[in-house]
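Student: Sequence and predicted structure are below.
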Amino acid sequence: MAARMNRLGLAGAKFRRFFTRQTLVVALAICLVWYLGMQFRSDSQHWSHLGGEHPDLRTPPKRMPTHNVLPPLSERVLCHGPRGHLLGQSHDDDLRSRELDGPYPQPWAGTFEETGLDLVVMTAEQRYGPYGFGEDRENYNRQKVDWNTIDWGQLQNDCFERNRHRFPVAATRFDDTRTAKPRFAFRNFSGVPQVRHWHEFEPSRRTAIVVRTWRGYQYMPEDLYYLRSLIAETTLKSGAEYQVILLVDMKDYEGYDNDIFASEEAYQKGLQDAGVPPEFQSIALLWTERLLKSWYPLIGEHRTMWQVFQPMQLLALHYPEFDHFWQLEMDMRFLGDAGKYLDSITMVARNEPRKQALERSSFWHMISEIGDFGEFFKQVDQANKGGSHAWGPMRVPEILPIGPEPPVADPRNETFQWGVGEEADAITTSYCMDANKPNKWAFRDWISGFQSGVKTPRFYCPPAIMRASRNLLLVIHQAQLEYGIRVPSEATIPSFALWHGLKLSFPQQPVFHRDRDDFANKAKWWRGGPRASSTGLGPDNSDHPRGRGLTFWWESDWAKHIFYEWMGRKLDEGEPRPWILTDRDGKLWAPNIVLHPVKHPK
């Protein structure tokens, strides 16, 4: 017994010597470092590993490469415009902008400098004169055009042929939709595979600009100016890097009973019934709700308000010769050159690093509140302690991501180089909000297909005017087709991009406000910016004032007043002249911005 006690005493002495004060301090320090590391991980990357507790027996998809910078295309070749002249060599087809005498208007949010937009102004005649505005006046000093003889589809294809040598072999012309057999078809009769994958396609370096319209739409003169300018300034001035398409909702849910996909004759009748002006008929693609139901029976909802991207998903499936798809609206108005505007937005997105792209997208950059974009960039980084909430795929159990693995495991060890020079898979036109933060988003509970329900990480970026890559649209299509996964329209593109680890960008385009001196209102939008954010991922509360006075916001009523007054038609005598219009020599000059929405006056 004594020997045993001696052995125990010896062991106890050794035990006490091992746990000295110094070793306890070291142990506590190690525990503290581990705890803080886990806290940071849960704060900055807690969505990256949701659902990873159980093994996933599904076959993982092929992942995209970590780096994917494409070489620049060769120099653009000039194309012919509607007057038969090469654009850039025809004064009658030129936009006639000028610089403003005095300081250029400072945006309420966003920036001209960072987006690279020209600081120019134009009158309505200088902007839309090449496209028919004012041609009924005696002082119209441009060559007149018989617009009913113009075929914008042919002009776009001629431009592509002049530039074919610039593009990879994957690029093709867009067939005349009046004569080509429709590619859209009901699911059981489609000639394309029901699911297609990103690695099946080579880059074409072309982008489709898809303008949504519908049967019964009343095409006013300003709509025609808009569409003509969009095609001329994007496709024809870019050497066919763009292709404008009209995507026409036939509104069969409102009693239109012609089954346009039943036969070629039925489709031809649909083209006649669609009401598209003759000059645009060769670029009109028709779709119906019945088509969407045949492809997405598990979704159960196909109305535009809920699933605006379903036709775009089918477009990517059936027309994979485009790398990217812009969804634009008929009620948008580019007050400057549309092609230069989209080129600038695309360039900003291409050059944005992946690190903290989501975090930067969750704040509006307001120069008056934070200074230039460099300061904004720095404060977002500080608010996130050098980390990122979206580093690689934002893991949810239902999604097997196709996006690339990050170059390093910890975003704090990356110096904002990853993704620079790569095309963005998702480009939004306004800032994004976290659906899981306090908010009054009307669609917050509209989600299906996720075991976490409304707790699933989602981001919404209204309005749903966005650019999506073919790769992104194809994985959304597959998720809806096979699993019935759904989120509302304005959350679809950003959320799926983040779940798959695809590149997202919000180029901070300039936006103005009617009440520029209402600083209390602006403060409610700013909400302290990055410095006041506890997470670094947007303001802590997503609620904000109504956006009726903004130049670009889904519920704005100021945008149409700006446009129509600029065009020479005052909508409301009691409404003061929009302050962003400058009066010089008896003419109104507008800055280089985009307006939305510009509804038809009643």
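Tutor: Perfect, thanks for sending it.
Student: all contacts plus neighbour counts: C-alpha atoms, from now on.
Tutor: OK.
Student: got a list of what Glu241 touches?
Tutor: 205-207, 234-235 (C-alpha atoms under 8 Å, 6 or more residues apart in numbering).
Student: what about the strands in the chain?
Tutor: Remark: strands assigned in the chain by DSSP state E are 121-122, 207-214, 242-249, 284-287, 324-329, 333-334, 426-428, 433-434, 459-460, 466-469, 504-505, 582-584, 587-591, 594-595.
Student: To Glu114, which of these lies closest?
Tutor: With C-alpha to C-alpha, the closest approach to Glu114 among the strands of the chain belongs to strand 504-505: 13.5 Å.
Student: Which residues outside that closest one are in contact with it?
Tutor: Applying C-alpha under 8 Å, 6+ apart, the external contacts of strand 504-505 come out as 349, 352, 354, 357-358, 361, 424-428, 494, 497-498.
Student: rerun that using 6 Å as the cut-off
Tutor: For strand 504-505, contacts defined as C-alpha atoms under 6 Å, 6 or more residues apart in numbering pick out 349, 424, 426-427.
Student: Presented hereafter is structure B, for comparison with structure A:
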Amino acid sequence: MGAIKNAFARLPAIRPTMATSNFAYQELPTTPSRLHDVSPLVGSPIMSEAWRNQGLKAHRRLGSLIRTSPKRLFVVALVFVFSIVVLVGGSVQVRRRNDAAKKVVEEPPRIPYHWEAYPRLNGVYNGIRSLVKYVDWLPEQQATPDSKIEVHDAPPLDPEVVDPYPDYSSAKYLKNHHPVQRCYLDENETYAAPDIYAYPGVPASMTAPYWGAYEIFGVKPDRCFERFGRFGPYGYSYGRAEEGLGLSNHLAHSGADKIQDVIHKVDYRNVNWGKAQEICYEKNRKRFESEETTMEGTEGEKKKTLKRTAYVLRTWTGYKYSDIQLLSLRAMINELALKSGGEYDVHLLVHVKDDRIPIWASEEIYNKTLRANVPKELWDIATLWSEQMMRTYYPGPFLKKDNVANHAGSDIYGVYRTAHFALQWFAQQHREYDFFWNWEMDIRYSGHYYEFLEGVSKWGAEQPRKFLWERSARFWIPGIHGSWPKFSVQVEREAAESKEEPVWGPVRFDTGKYDMLPSPNETRPPTSFEADDYEWGVGEDADLITFDPLFDPAKTNWVFNNDATGYDTEVPMPPRRAAIVTVARISRRMLDTMHEETWRMHHTMFPEMWPPTVALHHGFKAVYAPHPVYFDRKWPLDVMDQVFNRPTTPEESPFGWGEHNMQGSTFYYNAGFSGAVWRRWLGAREKGEGGREDEEAGSGRMCLRGLLHHPVKHERVE
């Protein structure tokens, strides 16, 4: 560390880089033409006066034929029908030949991407009848051609309860915390918040993730989840006659009885999740009260207080809540809110897409709209908003002349460009929360929500700020970089060699004719960069946590890199950062600054760029959490490192033209592998593979370690 520290002592003062690219990322959709409103026959001979006159003459000749003898009429009719058949057949053949010719001209053979030549990895699909202890597991990437897996008649291991929570009843916990009161699904306390189950092992030859790791987040790497243990307690496996969803009736069941026999059947349709969360919090209110709360009977000894988190899912009117989606929502609420004694609350932030509906003016209209668009069990956790409301809340002016580029071609209040407006507004209404998870409806997680999110949050708090932006800009590939500490040292060395000034506190830049919003005092560095010994930031909660790297858009040809509004366009663009996929945890204090920037300074940017850039400008603590990501191909590690971490031109960046490299991964905005793995895990047949027959003939139901899937665009299980 000392060598790295000395290297930075010779670096110049901060000078933000303003590199831009003239390359267009893609053909963006243009304004639709009105040609579809015009008759397709306009301009055709069929619409001419001559054609209509010929038709009239033909009609008269047909009339004279009808008045002739039946025999002659039959012959004429036969000839007519035969002619029509010949003409139609010939027309079809000609059209087919023309279509084929057009395809040859218009659709040349696609040139495969380089990664499509790599061998396919299939170990992620191995099932519970091949389970091995974690110490005996050999990843698929390390297997030899003659490696074979042993498939048993039934799962060789028994499922276990997953309990990632602190031991709330232990003397160690109670010494510093208030007791945790048990929470229930119903007001009568008939049904306690249920447990979920996992197997204490992994399938033999299971594929290993290429980047990220479980251990750094405290997520157990030695267990896997299959669908009965994961979703059975939420109504997945028992039939509708027993108030369940009955989704497992036509799927493989091997070993499921051991879980089926211990779960309690609950009619979740009658659960009021909002009421359950409210009661749980009230029972445990003391855990979150001010630090003045003292230990009963011991004067002056204080108990630790916990911060609360809102887990906000962004949905919209017209959204179809599938049965699998309901299972996921029940899991989130139970595992995050109820089982934790109120540390989280789950909310639906519902976008009312029709601006003509005055949800702000009438409680009756508000409730009618909500109940028509949200399942009954979720009514009390839903909050409605509309773009019309945001126009009133953030009136601007957002001047077009101060907008660098609007690649989306949409209004500044359109949710596509400013989805963060609604979250900023929501945070202003809910001052009881310290953090807000901004979650998307097409994300799924196969593991335990509390284990993962708490692990990520605690890891973020442990990270020192020194070189934090530089570490967070890269993918950690353990297979080539080694452990996280080794990776950190490598990043620091490369940062020093690059001669770029590291980010240290709020970044200053030329604002031109506009003033800059002052940064909070607590985000300013307590010492110089050189004097800090990797101490600043340790123990400080992260203000921003993302699941993709915090990259510099100016070094890429990402299409939305210039969508910044409210900044002086006569000076260079301000420095920016972005993280693809708008899923993140944001602190209340940072959301407050985002809110101030929007209403006071009239600043905003594309949603994936706005929170990271506000963090950069104002010195908030921002981290990319390197969660495990799997790929469907066996990539050479040096090639993977080059492609994702060392592009030589903006066009090669994985956040631009190079984004095709993400298609075979389990997490990115266009990752095709993510949805395929999720549906196969549910028991679906995907592109001719999987499903009940394949599971029963192979190694059984898939068993995944905790895995974040995005996007999942549908969940049909046939």
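Tutor: Nice, I can see it. Note that this is a predicted model, so its numbers are computed, not measured.
Student: Superpose the two chains and report the TM-score.
Tutor: With the length set by TM-score structural alignment, normalised by the length of structure 1, the two chains reach a TM-score of 0.76; 494 aligned residues with a C-alpha RMSD of 3.2 Å.
Student: and of the contacts of Glu241 of structure 1, the nearest to Leu78 of structure 1?
Tutor: Each of the contacts of Glu241 of structure 1 was scored against Leu78 of structure 1 by C-alpha to C-alpha, and Thr235 proved nearest at 10.6 Å.
Student: That closest one maps to what in structure 2?
Tutor: In structure 2, Thr235 of structure 1 lines up with Ala337, judged by TM-score structural alignment.
Student: measure that match to Gly274 of structure 2 for me?
Tutor: 10 Å (C-alpha to C-alpha, to the nearest Å).
Student: out of these two, which sits in the busier spot?
Tutor: Taking neighbours as other C-alpha atoms under 10 Å, Ala337 of structure 2 and Gly274 compare with Ala337 leading, 28 against 19.
Student: rewinding a little: deepest in the core, which of the strands of structure 1 is it.
Tutor: Among the strands of structure 1, strand 504-505 has the highest mean neighbour count (mean count of other C-alpha atoms under 10 Å), at a mean of 30.
Student: so that strand matches what in structure 2?
Tutor: Counting by TM-score structural alignment, strand 504-505 of structure 1 lines up with residues 622-623 of structure 2.
Student: Check the mean deviation of the matching stretch from structure 1.
Tutor: Its aligned residues in structure 1 lie a mean 1.0 Å from stretch 622-623 of structure 2 after superposition (mean C-alpha distance after the TM-score superposition for structure 1).
Student: Would you map the helices across the stretch 351-500 of structure 1?
Tutor: With DSSP state H, counting those that start in this stretch as the criterion, the stretch 351-500 of structure 1 has helices at 357-361, 367-370, 373-383, 470-483, 489-499.
Student: To Ser74 of structure 1, which of these lies closest?
Tutor: Nearest to Ser74 of structure 1 among the helices of the stretch 351-500 of structure 1 is helix 470-483; the distance by C-alpha to C-alpha comes to 22.8 Å.
Student: name the helices or strands packed onto the closest one?
Tutor: helix 310-318 (3 or more C-alpha pairs under 6 Å, 6 or more residues apart in numbering; DSSP states H and E).
Student: Report the mean deviation for the helix it packs on after fitting onto structure 2.
Tutor: Mean deviation for helix 310-318 of structure 1: 0.7 Å (mean C-alpha distance after the TM-score superposition for structure 1).
Student: can you pull the buried residues of that helix?
Tutor: Residues of helix 310-318 of structure 1 classed as buried by neighbour count (16 or more other C-alpha atoms under 10 Å): 310-318.
Student: okay, now the residue nearest to Ile477 of structure 2 when sequence neighbours are not counted: neighbour count?
Tutor: Distances taken as C-alpha to C-alpha, 6 or more residues apart in numbering place Trp211 nearest to Ile477 of structure 2, at 4.3 Å, with adjacent residues excluded. Using other C-alpha under 10 Å, Trp211 of structure 2 has 19 neighbouring residues.
Student: Same check for the contacts of Glu241 of structure 1, but in structure 2.
Tutor: Here is what carries over to structure 2 from these, by both residues aligned by TM-score structural alignment, their matches' C-alpha atoms under 8 Å: 205-207, 234-235.
Student: Which residue in structure 1 aligns with Leu326 of structure 2?
Tutor: Under the alignment (TM-score structural alignment), Leu326 of structure 2 maps onto Leu224 of structure 1.
Student: gap between the nearest residue to that match once chain neighbours are set aside and His600 of structure 1?
Tutor: Nearest non-adjacent residue to Leu224 of structure 1, counting by C-alpha to C-alpha, 6+ apart: Tyr131, 7.9 Å away. According to C-alpha to C-alpha, Tyr131 of structure 1 stands 19 Å off from His600 of structure 1.
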